[in-house]
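A.B. asks: Sequence isn't available, so here's the structure alone:
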């Protein structure tokens, strides 16, 4: 029986089919990158498929957005038009969740990302994503927050309104039905 963080062969096949279709449909996100090279990277790192499947399962619609020539890794971001549905209504991190006395959300963005084997987008990564399309027109997404801000109880999130990407702050313990998080994964 497979480990809980391992896909069955048929699940892997289905995921790869979905990823290939999305890759081919959105070539502007990954100019100069060819699917057979990405597929070879999956075959060399099958353990990463579980994390990609988690991104897909929670509504992230992951896609290749870049290539790190230094490491030979392909970079995937959540490319769903809005913040992934399966990752909304979360406060920022475990500390915020524990500090919340009433109406606690089910989880927090940082722990969920860690459990999925992905990293929450940084502000720079979020802005890079927005160069590839128009995302979070109705929702917002938590982003990695600098330690100095987090120590003071805050956390950062972004969205796109008025054809502009905005960076905001909120108490880390806050959560909203329209705020989730986007992740990245290198393979």
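C.D. replies: Thanks, I have the structure now. The shown structure was predicted, so the numbers you read here are calculated from the model rather than taken from an experiment.
A.B. asks: Only C-alpha atoms from now on, for both contacts and neighbour counts.
C.D. replies: OK.
A.B. asks: Leaving out the residues flanking it, which one is nearest to residue 186?
C.D. replies: Nearest-residue entry for residue 186: residue 75, 4.6 Å, with adjacent residues in sequence omitted and distances by C-alpha to C-alpha, 6 or more residues apart in numbering.
A.B. asks: how many other residues sit next to the one you found?
C.D. replies: Residue 75 has 18 neighbouring residues, counting by other C-alpha atoms under 10 Å.
A.B. asks: now do residue 3
C.D. replies: Residues contacting residue 3 under the criterion other C-alpha under 10 Å number 7.
A.B. asks: Could you do the one 10 residues further on as well?
C.D. replies: Neighbour count for residue 13, taken as other C-alpha under 10 Å: 12.
A.B. asks: what's the neighbour count on residue 59?
C.D. replies: Residue 59: 20 surrounding residues under other C-alpha under 10 Å.
A.B. asks: quick one: secondary structure of it?
C.D. replies: Residue 59 carries the three-state label coil when classified by DSSP: H, G, I helix; E, B strand; the rest coil.
A.B. asks: want to compare, so here's the second one:
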């Protein structure tokens, strides 16, 4: 049987659901009041969302449910790896920044990778909410969705956690570092 690009073969789908369920059960404080059976039922009806979660997992994001949007009826999966996902580091902010680099271009950009994976970068508010569920990015940092007025001037913002405090910083959008990646959110 042939599968399109954004659909997982049955064995891979079942394996991924098992990994996600185990993580969900292990980290119950992240999603109090949410039942795995409800989450799985929604996942099983959307092959493309499962594919996106597989991409998050493949790049070592360790996605987990961190909330439920009452207005839209969607569960929120966010990368919950302790550090910025390894498979998404050493990248600049967006395509414009990548194209503007004359030398030593990174392999990709955060915005392009997120779009290819079917996810979005976290906003600053989402990043700070995630930090209430644990200690993330204590050795790394993560690009976050940058306001248009900052990006228009050539900058981009990122966050990390140091000294038990969450910090928001700025950098040129074309910069990239081995310890900076991005965290994503997927609405299911």
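C.D. replies: Alright, I've got the coordinates. Since the structure is predicted, the reported quantities are computational estimates derived from the model, not experimental observations.
A.B. asks: Now the residue nearest to residue 186 of the first structure: which helix or strand?
C.D. replies: In the assignment (DSSP states H and E), residue 75 of the first structure maps to strand 73-78.
A.B. asks: got the buried residues for stretch 11-28 of the first structure?
C.D. replies: Buried residues in stretch 11-28 of the first structure, counted by 16 or more other C-alpha atoms under 10 Å: 12, 15-16, 19-20, 22-23.
A.B. asks: And stretch 94-103 of the first structure, by the same measure?
C.D. replies: Neighbour-count burial for stretch 94-103 of the first structure, counted by 16+ other C-alpha under 10 Å, picks out 94, 96-97.
A.B. asks: average offset between whichever strand or helix holds residue 39 of the first structure and the second structure?
C.D. replies: Using DSSP H and E, residue 39 of the first structure sits in helix 35-44. Taking mean C-alpha distance after the TM-score superposition for the first structure, the mean distance separating helix 35-44 of the first structure from the aligned residues in the second structure is 0.9 Å.
A.B. asks: in the first structure, which spans are helices?
C.D. replies: Assigned by DSSP state H, the helices in the first structure fall at 9-25, 35-44, 48-57, 94-99, 109-116, 123-130, 147-151.
A.B. asks: nearest to residue 71 of the first structure, of these?
C.D. replies: helix 35-44 (11.6 Å; C-alpha to C-alpha).
A.B. asks: Any figure for the gap between residue 1 of the first structure and residue 106 of the first structure?
C.D. replies: 29 Å (C-alpha to C-alpha, to the nearest Å).
A.B. asks: quick revisit: just the buried residues of stretch 11-28 of the first structure now: which is nearest residue 80 of the first structure?
C.D. replies: The shortest approach to residue 80 of the first structure among the buried residues of stretch 11-28 of the first structure belongs to residue 22, at 10.9 Å (C-alpha to C-alpha).
A.B. asks: How about the contacts made by the closest residue to the closest one other than its chain neighbours?
C.D. replies: Nearest residue to residue 22 of the first structure in three dimensions, chain neighbours excluded: residue 63, at 6.8 Å (C-alpha to C-alpha, 6+ apart). Contacts were defined as C-alpha atoms under 8 Å, 6 or more residues apart in numbering; by that measure residue 63 of the first structure touches 19, 22-23, 76-79.
A.B. asks: same thing but at 10 Å, please
C.D. replies: Shown in contact with residue 63 of the first structure (C-alpha atoms under 10 Å, 6 or more residues apart in numbering): 18-23, 26-27, 29-30, 52, 55-56, 74-80, 184-185.
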